[in-house]
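Colleague: any chance you can model this:
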Amino acid sequence: MTSPQNSLTGKSAHELAFSSMNTEGASTEKFYADLRPFDNFSQLTHFDRYLPLPDDWFIGIADVAKSTTAIKTGRYKAVNTVGAAVLVAITNALPELCFPYVFGGDGATVAIPGKYFDEVKYALAQTAAWADDTLDLVLRVAIVPVSAIRAAGHDVRLARYAASDNVSYAMFTGGGVAWAEGQLKKGEFKIRRAPLNAKPDLSGLYCGFGPIPTEQGTILSIIAIPIEEQRSYAALVADVLALLEFSSRRSGHPLPERGPLPAWLGGKIQRLLGQRSPHANLLTAIADALLAIKTRFILSAGIRMGQFNPLKYRREISKNTDFRKFDDGLKMTVDCSPEIADAIEARLVSAQLSGVCVAGTHRQTSAHLTCYVPSNIRSDHVHFVDGADGGYAAAAAKLKASKTTAVADVA
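Modeller: From the prediction side, this is the model:
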């Protein structure tokens, strides 16, 4: 529901509620930081390990409107950049806070204590303005209280998966995030974009990698949403993971173990991020191109510069990548053979026909990487991967189509 405005303060009812929680929410602030992560991805279906998000938190959610259309016209890099920019903007606005988040390809989701409502609202509004003004993409953003999610009959529960010794990612279940996304697309709980040319702090956002080609034949984007948390869904996930474990390199990891290399010239979007003003000129374009060339040369040659070890950094890129996650359902971007892709898709179709899940997949020949690197001498840089020709957005569109077909068949 869209909140009415308070005539005295100009704030919505939800904003006023969060303001009153500022002191009460302090005791729950370290909820996520204190969650003990698991390091075996197969444990993602151990739903008893997911803990309820505190009631005084909220879900911040963002989604690029008409992303499928944008991707069909070759703008997948821009779409992915906007999704990652949401997470970077909020992280830079709250640098001391450990909070759960998930990258969705054409959007992102965060969970934040209520006391930080104003900071997150401003970061979301700025990111929406930047996406529109710089990349000509409409970013829908909303803030949904966890209390509202539970009042609607859903929940938000969390676990934490350690992708490496240095980086962990949140796992969401309970259906609440999916419900919040549905509300966002209906225009509920929405946040208006900031004024013209507002720009969030996107320090550390890096989009200089080119397409990362498949080594086994197919980059497969997978989404499989459980109809309910049941043993048969856990068995489905186990089967998919087993197919990848025993038949694919490094469980289907789409990045080379030594890490990828950036494009020689960094790409148009990286150059846009490097500009200090909205209007590029020849000198800034040349400076950005030279920086990109230097970055590629240092990383490929392994030349150490002070404390920066490029070979170690590249290996960490691969280790710290979010190529598999659970966001109210299994989501993966994997490198596998066409035969394994066939087997995975057949297993998902069987599960759909049995009422276990709804699913969508999409095949492409390369993956795309968008990164947050607050410091290249630390090991906690994070890397968001998606398919480079539709990815999660295309898989989600096919999932939606399969749901519509299933409803029509029942009718």
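
Colleague: only C-alpha atoms from now on, for both contacts and neighbour counts.
Modeller: OK.

Colleague: leaving out the residues flanking it, which one is nearest to F18?
Modeller: Here the nearest residue to F18 in space, its sequence neighbours aside, is G114; by CA to CA, 6 or more residues apart in numbering that works out to 5.2 Å.

Colleague: number of nearby residues for that neighbour?
Modeller: Around G114 sit 29 other residues, with neighbours defined as other CA atoms under 10 Å.

Colleague: now the one 4 residues further on
Modeller: Neighbourhood size, D118 [other CA under 10 Å]: 13.

Colleague: so it, which of the three states?
Modeller: For D118, the assignment made with DSSP: H, G, I helix; E, B strand; the rest coil gives helix.

Colleague: this one as well, want them side by side:
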Amino acid sequence: MTNPDTGFYENLPALNIPVSKLVGDIGHFHQVPESWHIVAADIKNSTQAITKGQHHSVNLIATGAVIAMINIAYNAKINIPFFFGGDGAIALVPKEILLKTLNALQKHKINTFKNFELELKTGSLPVKTIYQENIQLKIAKLKVNEDLNIPIVLGDALHYAEDLIKNTIPEQEIIPDDKPLDLEGMECKWDKIKPPKIGQEVVSLIVISKNDTTSYKIFSEVLQAIDDIYGSPHRRKPITVQRLKLKANLRKINAEMKAKLGKFNLPYLIKSWMIGKYGKHIWLKKENGKDYLKKLVALTDTLTIDGRINTVISGTPQQREALTGYLDNLENSGKIAYGMHVSEESIMSCYVRDISTHEHIHFVDGGNGGYTKAAKSLKAKI
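Modeller: Next comes the predicted model:
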């Protein structure tokens, strides 16, 4: 790497402290280099699509968007921060891979419209522009456990850029090259996942701060309150190995195939169906399958802080009521706004480079369009 800015995120220290403590100390955060860019992909009219029962397709398309960006960076041997949303994805990328990233998203956009008749809005905004507008963009890296580090962003920059890309900036004219879209590692083999215990529910929560400059303080308090009410991140995680069930639903496998490959592929369909039908008895009995399951829960991403708190948690209705009461007080005092959606299960999509190592990450959303419906609830308040 000739440009020292290119390795910026790679070189950030991964802080092994509780997330509420990390967020509460602005000294842990760093300015993103001006030469980097915010890249976003967002499904237009995703709320309507989910209302029509297309929540599975929306989740697949969002997963494909984030994996398209990850793979460009992976092949360039660059580490980038990325953020999965239920109906889209955002990443910060250095200028060296900007055009390749936009090229990949353009291919994904074409596939999305062809196979799902949904429009994917894509584009980018220079970080330099963010700073010229005096919008905060600070980042830190959290060590969640031995296998997983995640980016933590403070400031409204990512959502400011996303809004411009969706609604204001003219679509960038990109003619994709002839290479096939690389969604290597995209796996969506798990069926809907029930909470760990009977009587529990899955909560999809989005919290924004009303004051961008002091968001770190209020976010720290909110994250601590979630710990106090629901327990540690491990205890409130909605995914357990015991609840995982491989899916052999041909309709869902067909949708996954079209999202990943952009076309019908009979061998892929048969292989995926066989894994769903018999994988529990064959694939998951092998040593690498067992190791994969052990790592899977540890590598499940249920918290995204991209200028907002986005989290999927499991617990009892009583715990949710306690959290809602706490958040209502903060909202009524003008400190935050929040959106919440409650469902009976969660859904998980996966990025798996190598099941025998820690090179996989699993994106979780609440069932029936959890994050998208939480965002709709939030939008009605602001």
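
Colleague: tm score of chain vs chain?
Modeller: After superposition, the two chains reach a TM-score of 0.90 (TM-score structural alignment, normalised by the length of the second structure), with 371 aligned residues with a CA RMSD of 2.4 Å.

Colleague: and the residue nearest to F18 of the first structure? What does it align with in the second structure?
Modeller: The alignment partner of G114 of the first structure in the second structure, by TM-score structural alignment, is K95.

Colleague: same check, this time on P37 of the first structure
Modeller: Taking TM-score structural alignment, P37 of the first structure has A14 as its aligned residue in the second structure.

Colleague: find the nearest non-adjacent residue to the alignment partner in the second structure of T68 of the first structure, please.
Modeller: Taking TM-score structural alignment, T68 of the first structure has T47 as its aligned residue in the second structure. Excluding its sequence neighbours, the residue lying closest to T47 of the second structure (CA to CA, 6+ apart) is T372, at 6.4 Å.

Colleague: what do we get in the first structure for that neighbour?
Modeller: Structural alignment (TM-score structural alignment) places T372 of the second structure against A393 in the first structure.

Colleague: what's the burial count for its match?
Modeller: Other residues within reach of A393 of the first structure, judged by other CA under 10 Å, total 29.

Colleague: quick one: it and D106 touch, right?
Modeller: Yes. Taking CA atoms under 8 Å as the definition, A393 of the first structure is a contact partner of D106 at 6.4 Å.

Colleague: show me what whichever helix or strand the match of T68 of the first structure is part of is packed against.
Modeller: With elements taken from DSSP states H and E, the one containing T47 of the second structure is helix 46-51. For helix 46-51 of the second structure, the contact count by 3 or more CA pairs under 8 Å, 6 or more residues apart in numbering; DSSP states H and E identifies helix 55-75, helix 370-379 as packing neighbours.

Colleague: how about the contacts made by the residue most central in space within the first structure?
Modeller: Averaging the C-alpha coordinates of the first structure gives a centre point, and the residue nearest to it by CA atoms, centre = their mean is F103 (0.3 Å). When contacts are counted by CA atoms under 8 Å, 6 or more residues apart in numbering, F103 of the first structure touches 83-84, 87, 109, 384.

Colleague: mind listing the helices for the stretch 251-382 of the second structure?
Modeller: Counting by DSSP state H, counting those that start in this stretch, the stretch 251-382 of the second structure forms helices over residues 266-278, 287-298, 317-332, 370-379, given from the N-terminal end onward.

Colleague: what helices or strands is the second one leaning on?
Modeller: By that I understand helix 287-298 of the second structure. strand 359-366.

Colleague: post-alignment, the strand it packs on versus the first structure, mean distance?
Modeller: Following superposition, strand 359-366 of the second structure is found to deviate from the first structure by 0.6 Å on average (mean CA distance after the TM-score superposition for the first structure).

Colleague: what comes up buried for that strand?
Modeller: Neighbour-count burial for strand 359-366 of the second structure, counted by 16 or more other CA atoms under 10 Å, picks out 360-366.

Colleague: now swap in stretch 126-134 of the second structure and tell me
Modeller: If you call a residue buried by 16+ other CA under 10 Å, then stretch 126-134 of the second structure has these buried ones: 126-127, 130.

Colleague: tell me which of these fall in strands.
Modeller: Within those, residues falling in strands by DSSP state E are P126.
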